[in-house]
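S.K.: Could you work out the structure for the sequence below:
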Amino acid sequence: MRRWSLLARFAGLPRLAQLLLLTQLAFNLGFYLVVPFLAVHLADDLAMAGWAVGIVLGARTFSQQGLFVVGGALADRFGTRPVVLAGCAVRVAGFVVLALAPTFPVVLAGAMLTGFAGALFSPAVEAALADEGTRLERHGTITRSELFGLFAICGELGAVTGPLLGAALLRVDFWLTCLVAAAAFTAILFGHHRLLPALPPRSFGEPILAGWGDVLRNRMFLAFALGYSAYLVSYNQLYLALPVELQRATGGQEALGWMFALASVLIVVCQLPLAAWARTRLGAARALPLGFGLLATAFVTVSATAPADPPPGVFALAPAIALVTFVTFGQMLAVPVAQDMVARLAGEQRLGSYFGFLSSAGGFAVLAGSTGVGALLDRARTPTPDAALPWIVLAMLPAVGGLLLWLVARRGPPPRHEDNDDP
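M.R.: Presented below is the predicted three-dimensional model:
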C-alpha cells in the first residue's frame, strides 16, 4: 500500500512537478473559497434579481471555459511562466473587485476577471505538466498519466477544502472571503515568480493564431475532442441531474453534500492505482471506452429505478450513490489516459493550444448539453413511466463518446513502448 501513498509519491517527485501539483491544489482552494457562495451573495447581500445572478454566473463560466483556447495559445506563444503569473494577477484583481463591488456592472466585471484568469493559467499549467510528465516518464520516475492522476487528486483536495474554509469565512462577510482568496492567489503569484522556471515558449515568433490553425487541421484530435466532450457533459450532471434524482428519491437535497464527499473520497483513495492500472494493463484503446462505459452505466442504473416509487429509508439513496460512484470511477479511469493522449495527438507540440481547445470545446458542449438535458429532466422529478427518458439520453452521450475515443485510440499515433493498446 505504501506504493500508492499520496505523500510518498509526491515526495519522490522533483521540485517542478511538486510545484505544478501544488498549483492545482492552491488554485482550486482559492477558487472554491468564493465561487460556490457567489450566487448567495448576489441574491441576499446585493438583492439582485434572478436574471442578473444568472448573467453573472454565466459570464464567469464563459470567460473561463470559452477562453481557455486563448490562454493556451498565449502560453505557446509567450511561455508558461508569464501566462501563469498574469493569470494569478488577474484573479487577484477579480477577487478584490468582487469584494468591493456595489453594483451589477462592477460585479459582472469582477466575475469575468476571475473567469479569464482561469483561462490564462489552467491550459499553461496543464501543458507544463504534460512536458514534465514526458521527462519524468523517460527517466522512469512516474508515467505521465499517473502524474495527471496526482494532478486530479490535488485539485480535488483544493475543491473540498475551499468550500469548507469559505463557509467559515462567510459567517463574517463575503468581502472577507474574497480578500482571503485574493491573498492566497497573491502568495501563489509570488511563489511562482520565484520558483517557476522561465522555459522557452513552444512557438516563439509565430502568430498566436498559428496554434489554432494547427489544432483545426488535426482531424484526429478534433474527433477526440468531440468524444471527450461527452465526459464533461456527463460529469456536469453531478451538479444538474443528481439534485433532481435526490429530490425524486428523498423529497429533498439534504444528502447532496454527502454525495460530493463520496466522490472526493473515491478520487483521493483510488485515483493513483486506477491510473496506473489503466496505463500498464489496459492502454488507451481499452481504458477510454471502459471509463466511458462506466459513465453510461451510471445513467442506465438510475433509468432503471426512476419510473418506480423510491424504497423507504436510506435505500432510496441507492441510485444516487450508484450514479456518483460510476461517474467518479469512469472519470478516474478515462481522464488521466485522455490527458496523456492529448499530448500524443498534438505531437508533443503547442500543448497550450491543444489543452485550451479541449477545455473550450468541453465548455461549449456542457452549455449546449445542459440546456437540452435541463429541459428533459423535468420528466425525472416524479416517478412516472417516462421518467427514465432523460437518463437514457444521458447514457447515450458517453456511450457514443466512448466509441469515438476507441476509434481514435486505435487509429491515432503509435503508443510509446510501455503502452499496451493491443486489442
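
S.K.: rest of the way, CA atoms for contacts and neighbours
M.R.: OK.

S.K.: Excluding chain neighbours, what is closest to residue 26?
M.R.: What sits nearest to residue 26 in space, not counting adjacent residues and going by Cα to Cα, 6 or more residues apart in numbering, is residue 158, at 6.3 Å.

S.K.: Following up with a second sequence; could you model it the same way so I can compare the two?
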Amino acid sequence: MAEPAPGAPGLRAALLPLTGPLRFLLLSSFLIPLGSFMVLPFMSVFLHERLGMGLGTVGVVLAAASLVQFSGGLFGGALADRVGLRRTMLWALTVRTAGFLGLLLALRWPSLAVGALVLTCCGAALYLPANKAYLVHGVDDERRPAFLSAGNAALNAGMAVGPLIAGPFVLSAPGWLFASATGLFLAVTVGHARLPDAGGGAPSDEDAPRPGILAGVVALPFAANALAFYLYFHFQHFLAVYAVERASGTFYSLVLLLCFALVIVVQPLASGLIRRMPYGLALTLGFLGMAAGLAVLAAGTRTAILAGAALITLGDIVLFLKNDLEALRRSPRSDAVVFGQQRLAAGLGACASGVLGGQLYGFGERVGNTGSFWLLAAAQCLLLPPVLLTLRRRAARHPRHDDHEGALTPR
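M.R.: Okay, here's the model as predicted:
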C-alpha cells in the first residue's frame, strides 16, 4: 500500500480525534439513509401496486420529489446560515419524521401519500447541507476530504442495507415498514437535540442587507457538479430497465451493491489524493471514467454491466468530492450555503437528465437499440467537459468585477 504523501495525513490520522458528537453524526449518516432506503426505492411499486396510481402519475410524482430533494438543499443551506446547523438539522428531521408518519397513515387514507412523500424530500433537502457543514466545522482544509468521504461512506452504507432489509416487506407488510422508519427517525431526531451548537445562526444587523441564497456561487464547481449529475443520472435513472431486461432484478441489486461498496471503500481511502489533485486533472479523470463506463454498458452483457457500473462509480467518486471541495475552497459563503448551492446544481443536472435522457432512451427502445443510448451518453462525457473548461478559461481572462477573488482562476 502506498504511503501518504509528506504533509498529507492518512485517513485514520485525519479523522482523529473523533469527538462524541461527530461519531453520532456519522452514525446518523448511516441510520438516516438506512431508514429512507427501506422505503423510498420502492415508492414506485407502493404508489402503483398498493395505492393504484397510474405509472404516468407515479413518474411525475417521483420526478417532482427528486427535484425537491436535491434543489431544496439551496434553502437548507440558507436556513442553516440563519438559524444554525443543529437547529436546522432538528427541523429537517422533524419534517422528515412527519413525512414517514404520513406514509404510514396513507395506508388508511391514500390521499396523504403524495404530500407525505414530498415532506420526506423536504426534510432531506433541509438536512444534508447542515449535516455536511457540521461534519467539517472547525476542521482544517487537509482533513476535510476525510470527514466528507467518511460521511459519504456512511450514507452509501445505509443506502445499500436499507433495500435489503425492506425488500420482502414492501407489499406484504408496508405498515410495519413505515412504522419502523418513523420510529428510527424519531430516535435520531431526539439524538440530534443533544448535539452542541456548531456554526451558523450568527446574529446579524437587521439593517444590513443579507446576501441572496445564490450570492457567492462559484461558477465552475457549480457547473461541473450540474454536468456530472446530469451524466450520472443517465445511469441512475435508466440502468434498472436496461439491466433487468437483460438479466434480472436480483442482478440489478448486485450492481447497486457493487456501486455502494466502491464508494464506501474507495472514496475515504482516496480522499487525500483527490484533495491534492489539480482541479483540471480531477475533472478530466472523472469524466473519462464515466465515459468509459457508459460506453462499456452498451455491450449489454452481465460482465459489461458490472464493469461499466464500476467505472462510472469510480469517475463519480472523484467528481462529486472534488467539486464540493473546490466550491468550499473558492466561495466566500458559509459551508452550509455552499453545500446547498452544490445540491441545487445536482438537482438541476438530475432533472435535465430525466427529461432529456427519458426521451433518448425511449427512442432507443422504439428502434430496438438501447445500447446506442449509452454510447450517446459516453460521447457527451467527452464533448461537454471541454466546452465547460473553454468557458472557464474565457471567464478567467475576462473576470467580472464582483467575482470572488480566485473563483475562476485555473489551477
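
S.K.: related to what we said a few turns ago, which stretch of helix or strand covers the residue nearest to residue 26 of structure 1?
M.R.: Per DSSP states H and E, residue 158 of structure 1 falls inside helix 144-170.

S.K.: Which residues in that helix does the neighbour count mark as buried?
M.R.: Across helix 144-170 of structure 1, burial judged by 16 or more other Cα atoms under 10 Å covers 144-163, 165-167, 169-170.

S.K.: Touching, residue 9 of structure 1 and residue 3? I think so.
M.R.: Yes - using Cα atoms under 8 Å, residue 9 of structure 1 makes contact with residue 3 at a distance of 7.5 Å.

S.K.: With neighbour numbers in mind, choose between these two.
M.R.: Of the pair residue 9 of structure 1 and residue 3, residue 9 is the one with more neighbours under other Cα atoms under 10 Å, namely 17 against 9.

S.K.: what about the one helix or strand the more buried one maps to, how far off from structure 2?
M.R.: In this structure, residue 9 of structure 1 sits in helix 6-11 according to DSSP H and E. Between helix 6-11 of structure 1 and its aligned partner residues in structure 2, the average distance after superposition works out to 7.3 Å, using mean Cα distance after the TM-score superposition for structure 1.

S.K.: How about stretch 182-195 of structure 1?
M.R.: When structure 2 is overlaid, stretch 182-195 of structure 1 sits 1.0 Å from its aligned residues on average, using mean Cα distance after the TM-score superposition for structure 1.

S.K.: next one: stretch 22-30 of structure 1
M.R.: Once the two models are superposed, stretch 22-30 of structure 1 sits on average 1.6 Å from its counterpart in structure 2 (mean Cα distance after the TM-score superposition for structure 1).

S.K.: Now tell me what touches that stretch from outside.
M.R.: Applying Cα atoms under 8 Å, 6 or more residues apart in numbering, the contact partners of stretch 22-30 of structure 1 are 151, 154-163, 181-182, 184-185, 188.

S.K.: same check, this time on stretch 178-187 of structure 2
M.R.: Taking Cα under 8 Å, 6+ apart as the criterion, the residues outside stretch 178-187 of structure 2 that touch it are 31-32, 35-36, 38-39, 93-94, 96-98, 100-101, 103-104.

S.K.: Name the member of these with the most neighbours.
M.R.: Counting neighbours by other Cα under 10 Å, the one among the contacts of stretch 178-187 of structure 2 with the most is residue 96, which has 30 neighbours.

S.K.: Can you name the residues that contact whatever residue of structure 2 lines up with residue 319 of structure 1?
M.R.: If you follow residue 319 of structure 1 across to structure 2 using TM-score structural alignment, you land on residue 304. Contacts were defined as Cα under 8 Å, 6+ apart; by that measure residue 304 of structure 2 touches 296, 297, 298.

S.K.: Same question for residue 280 of structure 2.
M.R.: Going by Cα under 8 Å, 6+ apart, residue 280 of structure 2 touches 410, 411.

S.K.: In structure 1, what residue corresponds to it?
M.R.: Using TM-score structural alignment, residue 280 of structure 2 lines up with residue 285 in structure 1.

S.K.: Following the chain onward from the host helix or strand of its match, which element is next?
M.R.: When secondary structure is defined using DSSP H and E, the element that contains residue 285 of structure 1 is helix 284-305. Past helix 284-305 of structure 1, heading to the C-terminal end, the next element that is a helix or strand (DSSP H and E) is helix 318-345.

S.K.: give me the stretch of structure 2 that the next helix or strand after that next one matches.
M.R.: Read in the C-terminal direction, the helix or strand following helix 318-345 of structure 1 is helix 351-376, with elements assigned using DSSP H and E. Under TM-score structural alignment, helix 351-376 of structure 1 corresponds to residues 335-360 of structure 2.

S.K.: Residue 330 of structure 1 corresponds to which position in structure 2?
M.R.: Under the alignment (TM-score structural alignment), residue 330 of structure 1 pairs with residue 315 of structure 2.
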